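Participant: Provided below for reference: sequence and predicted model.
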Amino acid sequence: MSALKLAIVGGGSTYTPELIDGFARLRDTLPIGELVLVDPAADRLELIGGLARRIFAKQGHGAVVTTTTDIEAGVADADAVLLQLRVGGQAARNQDETWPLECGCVGQETTGAGGLAKALRTVPVVLDIAEKVRRANPDAWIVDFTNPVGIVTRALREAGHKAVGLCNVAIGFQRRFAKHLGVDPELVRLDHVGLNHLSWERGVTLLDAPGAAGGREVLPELLAGFGKEIADDIRLPRRVVERLGVVPSYYLRYFYQHDLVVEELKVKGSRAAEVAEIERQLLELYADPALDTKPELLDRRGGAFYSEAAVQLIAALLGTGGGTSVQVVNTRNDGVLPFLPDDAVIEVPAEVDAAGVRPLPQRPLEPLYAGLVAAVTSYEHLALDAALRGGRDRVFDALLAHPLVGQIELADRLTDRLLAHNREHLAWA
């Protein structure tokens, strides 16, 4: 197969060098001939583009790196387009993580009222980009890493785009479990189920060889031997993890310990402020013409292992990864979780290859988790409706349906604050 052309929309992100590092290291899996970084921030593009060229050169990678502020030009003839944008930047994120606290609710960029604000700002922009991709090359795959991934992916799929959502939660668990077990990560297969940022590891299988059938269930062994480390990692009490017998994602803490998290956030302040300072330092590092590796500071930016997950997914979709592979992705439900509508977007293992994405069958989801999944799916349906059609009433409905809100007076106050802080990003407001 000839070398591929990839485009990253949001390529001026300080996180992009993580992707570049993965592309360079894993070039045998994903042979890239041209990489286009697309971003409206021309000054950042120059910094990131220069560092990307140096990383490729240091590792002997021959890909051409180009930069542009023009989306149509950037995605033209691309085999795959990665979306990693943040409408409103860290300033909008800081608001998402601040004003909900005034109402006693979690302030977070993908969960609760802050997550709804991000969805409202993001969905119209992503759909506009996707239309430009479709006009430029209708066969191109769109890989969405833009949060909230579940809602954004559902918007893309409902609009008929060749799109799949990707999150680093599952691959992060795989890597950490493999480290505990002292094995290669490719020998660890997860029984991962739920929605984006609302998922559980119900099983962990240790394989005899990468991609092999069968294997041995080792989750009880992991919880017995490394229960404290696992609980500390997801910041939940060990007794709860052991009682459940599963490993919830970190984001379940916003549901299981909502009030405690609110009090912590009021003291600690927003993650956005911390990330903004990290980004400032990273941009200073990126400006050094001698820098030709991913700096260690980038690990504190978040998104660990995303590059490996992205390479595996894109290689499978474009047929360079050696056939069908099983990967955790965000895709249409299509009956996999029968209590959800077919057009819901779920996060589960799926077979991925050049023919597309096929979610694997799942055993029935336990009532302890199914109720929450159903409630959040209903919220996501209403959130997408609000993002597509606008209107205060639709925003209110989505908030009222959210399990972390669910009260009329609270939904009213949150709606007013959401609109006040986001009018410049909402054409209908």
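Facilitator: Perfect, I can see it now.

Participant: From now on I want contacts and neighbour counts done on CA atoms only, so please keep to that.
Facilitator: Will do.

Participant: Gly107 and Arg93 touch, don't they?
Facilitator: No - Gly107 is beyond contact range of Arg93, at 9.5 Å (criterion: Cα atoms under 8 Å).

Participant: take the one below as the second:
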Amino acid sequence: MKKQKILIAGGGSTYTPGIVAMLADNIDRFPIEEIKLYDDLAERQEPIGAACEILLREKNSDIKFSYTTDPEEAFTNIDFCMAHIRVGLYAMREKDEKIPLKYGVVGQETCGPGGIAYGMRSIPGVLEILDYMEKYSPNAWMLNYSNPAAIVAEATRRLRPNSKIINICDMPIAIENIFADILGLESRKELTVRYYGLNHFGWWTSVTDKSGHDLLPQLQRFVAKDGYAFETEDFQHKHPSWKATFKKAKDIYALDPTTLPNTYLKYYLYPDYEVANSNPDFTRANEVMETREKEVFEIAHKIIDNGTAEGTSFHAGAHATFIIDLACAIAFNTKERMLLIVPNNGAIDNFDSEAMVEIPCLVGNDGPEPLSIGSIPTFQKGLMEQQVAVEKLVVEAYIEESYQKLWQAITLSKTVPSASVAKTILDDLIEANKTFWPQLK
């Protein structure tokens, strides 16, 4: 098998060490010649890069490793760019969450006005990385985790329609891991699923084992009672906000007991509940900054100070495993079945053919081959049409530098009660994002 050359864009991310560790641990199924990190913030990437260098030397010294802020050095001669950038870092995520909450609207990083604000920042960042890749390694694939994935996917569809980019999300994978726990299975890979929707906005319609036995009823009985709150050791270590999210799946499920929902639907279907149970002074961004942000950099500095990674470890969750599965499928033409964000193109036959939908695909060296979903019910179709319109308006607002279209996008979001509230939030977001967004007219 050919040894792969990997670039991780967003080298200073707290998720980067987990991906590096997971790549090193999966060398038997995904041989690697080189791993490079790229970030435009040297001071943030430096400790992560230095710690990863030590970690990788001890795990597998045959893998060449480097980190840089120079795009040409980073993007030249690579097979894959694994991208997970956060334009504006957590300081801007905090504003994305707190500005809407100030007006009684859901404050969340990928949903509602906060997601729209983040999307307007992410579009140019992702396009820049994609352009670097195509300039210096035109045959490479970009596997993009950068959020909000739905808006980014629509932007790349519109602005870079022929690019070799696949937009992905690990939330369905994390939920399928819970399915496996509930069912007493070793791995979610023992399941075959049917799922459709948009990113952070979808439903499972079928869950079977590899022999075709229907496992959906057993899962539905559990979810009707407890949501996705399965009392494993992993669940006990979740942050309180995530525990609440998994429990709330029970109420989302109640709206359509024939399916199983993505947890993010709670922000659209129960926005009043979300606002009532949010602390406008301490949001998820603060929670992450006080936990994972601190912990990962503390571990990195400890590795650097000690000169060894022994006795330390970086968490590598669904985020890392899924991106390696996808890279394997492309590199070695495995035709693995995976949930990806792709143009609809008739896969859902009663839905916008140009919408970026999240559905099962078979993945090989030509990329994803979407599977047919057929027709979807009125309830889901109506919700998805509204949300797709929001995503398209955001991208149009970015392209046209249009205040009007961004106001329309925020007004149309199911999380926002009125156009007047939307306008007030937009004006605050413009002020907060003036160094990131185009100047709206």
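Facilitator: Received, thanks. What you see is a predicted model, and the numbers here were worked out from it, not measured in a lab.

Participant: so what number do they get for TM-score?
Facilitator: Comparison of the two superposed chains (TM-score structural alignment, normalised by the length of the first structure) gives a TM-score of 0.91, and 417 aligned residues with a Cα RMSD of 2.1 Å.

Participant: that older thread, of Gly107 and Arg93 of the first structure, which one has the most company?
Facilitator: Higher neighbour count among Gly107 of the first structure and Arg93: Gly107, with 30 against 25, using other Cα atoms under 10 Å.

Participant: residues contacting the residue lying closest to that one once chain neighbours are set aside?
Facilitator: Take Gly107 of the first structure and drop its neighbours on the chain: the residue closest to it by Cα to Cα, 6 or more residues apart in numbering is Glu97, 3.8 Å away. Residues counted as contacts of Glu97 of the first structure (Cα atoms under 8 Å, 6 or more residues apart in numbering) are Val106, Gly107, Gln108, Glu109, Gly114, Ser270, Arg271, Ala272.

Participant: Relative to the whole chain's centre, how far out is the helix ranked longest in the second structure?
Facilitator: The longest helix of the second structure (DSSP state H) is helix 112-136. Relative to the centre of its chain, helix 112-136 of the second structure is centred 13 Å away, using Cα atoms, centre = their mean, to the nearest Å.

Participant: And it, what's buried?
Facilitator: Within helix 112-136 of the second structure, the residues scored as buried using 16 or more other Cα atoms under 10 Å are 112-127, 129-130, 132-134, 136.

Participant: Strands of the stretch 1-150 of the first structure, start to end?
Facilitator: Under the criterion DSSP state E, counting those that start in this stretch, the stretch 1-150 of the first structure contains strands at 4-9, 32-38, 64-68, 80-83, 141-144.

Participant: The stretch 201-350 of the second structure now?
Facilitator: Taking DSSP E, counting those that start in this stretch, the strands of the stretch 201-350 of the second structure run over residues 201-209, 260-261, 336-343.

Participant: Show the contacting residues for the residue mapped onto Ala180 of the second structure from the first structure.
Facilitator: Structural alignment (TM-score structural alignment) places Ala180 of the second structure against Ala178 in the first structure. For Ala178 of the first structure, the contact set (Cα under 8 Å, 6+ apart) comprises Asp184, Pro185, Leu187, Val188.

Participant: After alignment, which residue of the second structure pairs with the third one?
Facilitator: Just to be clear, that refers to Leu187 of the first structure. Aligned counterpart of Leu187 of the first structure in the second structure: Glu190 (TM-score structural alignment).

Participant: Report the separation between the residue nearest the centre of the second structure and Pro148 of the second structure.
Facilitator: By Cα atoms, centre = their mean, the second structure has its centre lying nearest to Cys169, at 3.8 Å. Distance, Cys169 of the second structure to Pro148 of the second structure, by Cα to Cα, to the nearest Å: 10 Å.

Participant: Look at Glu46 of the first structure and say how many residues are nearby.
Facilitator: So Glu46 of the first structure, with other Cα under 10 Å, has 18 neighbours.

Participant: er, Ser146 of the second structure actually
Facilitator: Neighbour count for Ser146 of the second structure, taken as other Cα under 10 Å: 25.

Participant: wait, isn't it in contact with Val87?
Facilitator: No - the pair Ser146 of the second structure / Val87 is not scored as a contact, 9.3 Å apart, by Cα under 8 Å.

Participant: so what's in contact with the two at the same time?
Facilitator: Counting by Cα under 8 Å, 6+ apart, the common neighbours of Ser146 of the second structure and Val87 are Ser122.

Participant: quick one on the thing from earlier: I'd like to know which elements the longest helix of the second structure is packed against.
Facilitator: In terms of contacts (3 or more Cα pairs under 8 Å, 6 or more residues apart in numbering; DSSP states H and E), helix 112-136 of the second structure is packed against helix 71-75, helix 89-102, helix 149-159, helix 378-400, helix 403-412, helix 419-432.
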